[in-house]
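S.K.: Here is the input, now give the coordinates:
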Amino acid sequence: MKQLIVALQGLPADATVLLEGDDGYAPLGALELLGNGGVLPDEVVLQPDMTPD
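M.R.: Below you'll find the model as predicted:
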């Protein structure tokens, strides 16, 4: 997560974050934190914006 934050800090503040997938690109819609109870590191899931065009 630290690497992602550092990389994003160097980009323009008004830039759009896009996720690449099988069907092309989608804007970032949400972040979801999945806690693993201390056994494994927590995970952050980036979810695409599913709003119809």
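
S.K.: hey, let's count contacts and neighbours off CA atoms from now on
M.R.: OK.

S.K.: What sits closest to the residue nearest in space to the middle of the chain if chain neighbours are left out?
M.R.: In the chain, the centroid-proximal residue (C-alpha atoms, centre = their mean) is Leu46; its distance is 3.4 Å. Counting by C-alpha to C-alpha, 6 or more residues apart in numbering, Leu31 is the residue found nearest to Leu46 once chain neighbours are left out, at 4.9 Å.

S.K.: How about the contacts made by that neighbour?
M.R.: Val44, Val45, Leu46, Gln47 (C-alpha atoms under 8 Å, 6 or more residues apart in numbering).

S.K.: residue boundaries of the strands in this protein?
M.R.: 18-21, 24-34, 43-48 (DSSP state E).

S.K.: Also this sequence, please, to line up against the first:
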Amino acid sequence: MNVRQMIELLGAFPPDAVVMFEGETGYDAISGITLEPGIQPGMPDEVILHPDMTPD
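M.R.: Modelled structure (predicted):
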């Protein structure tokens, strides 16, 4: 999935809904996002979603 596809899909949901990440231990809220540029010519940039690691 690329950013354009994600934005299109998220556009169908309520704007105040919390975005969650499903991991091995359950669901976590997304606490941040970063851009990692492609490391070699022709490689795509990557958007990294960071889960909220705050203890429950």
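
S.K.: Next, the TM-score between them, please.
M.R.: The TM-score (TM-score structural alignment, normalised by the length of structure 1) is 0.89; 53 aligned residues with a C-alpha RMSD of 1.3 Å.

S.K.: can you redo the strands of structure 1 as TSV with distance to Met1 of structure 1?
M.R.: Below are the strands of structure 1 laid out as TSV (distance: least, C-alpha to C-alpha, whole Å):
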stretch	distance to Met1 of structure 1
strand 18-21	16
strand 24-34	11
strand 43-48	8
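
S.K.: which residue in structure 2 lines up with the residue nearest to Leu46 of structure 1?
M.R.: Under the alignment by TM-score structural alignment, Leu31 of structure 1 pairs with Ile33 in structure 2.

S.K.: what's the distance between Gly35 of structure 1 and Val44 of structure 1?
M.R.: Distance of Gly35 of structure 1 to Val44 of structure 1, computed by C-alpha to C-alpha, to the nearest Å: 9 Å.

S.K.: From the geometric centre of structure 1, which residue sits farthest away?
M.R.: Val39 (23.0 Å).

S.K.: Hmm, Ile48 and Pro37 of structure 2 touching each other?
M.R.: No: here Pro37 of structure 2 lies out of contact with Ile48, judged by C-alpha atoms under 8 Å, at a distance of 10.7 Å.

S.K.: what sits in contact with each of those two?
M.R.: With C-alpha under 8 Å, 6+ apart, Pro37 of structure 2 and Ile48 have no common neighbours.
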